[in-house]
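Enquirer: Got a predicted model here, sequence first, then my questions.
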Amino acid sequence: MFIATVVLSVLLALAFAGASVPKLSGKDAMAAQLHNLGVSARFMRVIGALEALGAAGLIVGLWIGALGVAAATCLALLMAGAVATHIKARDTAKNTAGSLVLLVLSAVTAALALAAL
């Protein structure tokens, strides 16, 4: 079970670190996409910072188990908010799927990390 937790944590950390970069840098395409969902440019940077912190928490959580559980749980909650935002904006299923997959993977990682404590 520990190996599965490590693999999922590293993959999620890479995914969230990659997702945070365009939000933190204020890329116009990302700002336009999130504007269509009703997310302001300022909040876009907050989301990017939360994703980057969550990614770091997942990696550090490999040594400090409780931090990994907390990071994965917080990322799952962040993605639940993302899915809700996509649904509220009546976005397409294709655009919502990425957030939904990250939500499920974050929740599974949190459960595995919690079981490993």
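Expert: Right, received. Where do you want to start?
Enquirer: C-alpha from now on. contacts and neighbour counts both.
Expert: Will do.
Enquirer: For stretch 85-102, measure first residue to last.
Expert: Using C-alpha to C-alpha, to the nearest Å, the end-to-end distance of stretch 85-102 comes out at 15 Å.
Enquirer: got the buried residues for it?
Expert: Within stretch 85-102, the residues that qualify as buried by neighbour count (16 or more other C-alpha atoms under 10 Å) are 85-86, 96, 99-100, 102.
Enquirer: Quick one: these as TSV, columns for secondary structure and distance to S20 too.
Expert: Putting these into TSV (DSSP: H, G, I helix; E, B strand; the rest coil; distance: C-alpha to C-alpha, whole Å) gives the following:
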residue	secondary structure	distance to S20
T85	helix	17
H86	helix	18
T96	helix	17
S99	helix	13
L100	helix	17
L102	helix	13
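Enquirer: also this one, for the comparison:
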Amino acid sequence: MFAAYVTVTVLAALFTGGAAVTYLIGHDYPKAQLDMKRLPRSWGPVLGTLLAAGSVGLLAGFAVPLLGTLAAGGLVLYFVGAFAAHLRVGSRQLVGPAVFLVVVVAALALNLGYHGPW
């Protein structure tokens, strides 16, 4: 159980950390995604900061389990919102947000399974 918890948590932190970097450096892909979802580009740095905080929180959860649980829960909400934003504009490009959502849900489930709810 511990190995799965560590592996999935680190994988989720790498995924979300990588996404955060693309938002924070102003890469073209997140800008195109914001445009496609009809969201203001000014949200890019905010979304990148949320992803970065979630990524760091997942890793900090190894030292403070409650922090990891809260970070994973926040990332689940983030990617549910991303999925909803795709559906709102009629986008059928759902694989990306679905993969991220599955990974962070798995991280949350393993965190709760390993540490318990509190």
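Expert: Nice, thanks for sending it over. Keep in mind that this is a model prediction, so the values were computed, not measured.
Enquirer: hang on, the earlier thing: return the member of the buried residues of stretch 85-102 of the first structure nearest to A70 of the first structure.
Expert: If you rank the buried residues of stretch 85-102 of the first structure by distance to A70 of the first structure using C-alpha to C-alpha, L102 comes first, at 15.5 Å.
Enquirer: Can you classify the residue most central in space within the second structure as helix, strand or coil?
Expert: If you average the C-alpha coordinates of the second structure and look for the closest C-alpha using C-alpha atoms, centre = their mean, you land on L75, 4.2 Å from that point. Each residue gets one of three states, and L75 of the second structure gets helix by DSSP: H, G, I helix; E, B strand; the rest coil.
Enquirer: Name the residues that touch stretch 49-67 of the first structure?
Expert: Stretch 49-67 of the first structure is touched from outside by 6, 9-10, 12-14, 16-17, 19-20, 24, 68-72, 74-75, 113-114, 116-117, with contacts defined as C-alpha atoms under 8 Å, 6 or more residues apart in numbering.
Enquirer: One more: stretch 68-87 of the second structure?
Expert: Stretch 68-87 of the second structure is touched from outside by 37, 51, 53-55, 57-62, 92-94, 97-98, 100-101, 104-105, 107-108, 111-112, with contacts defined as C-alpha under 8 Å, 6+ apart.
Enquirer: Are any of the residues you listed buried, and if so which?
Expert: Buried positions within these, assessed by neighbour count (16+ other C-alpha under 10 Å), are 37, 51, 53-55, 57-61, 97, 100-101, 104-105, 107-108, 111-112.
Enquirer: which residues in the second structure form helices?
Expert: 2-24, 28-36, 43-60, 65-88, 95-115 (DSSP state H).
Enquirer: Now do the same contact list for the nearest residue to A89 of the first structure once chain neighbours are set aside.
Expert: Of all residues beyond its chain neighbours, the one nearest A89 of the first structure is L37 (5.5 Å), with distances taken as C-alpha to C-alpha, 6 or more residues apart in numbering. Taking C-alpha under 8 Å, 6+ apart as the definition of contact, the neighbours of L37 of the first structure are 85-86, 89, 91.
Enquirer: burial of I3 of the first structure, as a residue count?
Expert: Residue neighbour count, defined by other C-alpha atoms under 10 Å, stands at 9 for I3 of the first structure.
Enquirer: Can you tell me how far it is from A116 of the first structure?
Expert: Here the criterion is C-alpha to C-alpha. By it, I3 of the first structure lies 10 Å from A116 of the first structure.
Enquirer: Which of the buried residues of stretch 85-102 of the first structure sits closest to M44 of the first structure?
Expert: Top of the list for closeness to M44 of the first structure, among those and by C-alpha to C-alpha, is T85 at 12.7 Å.
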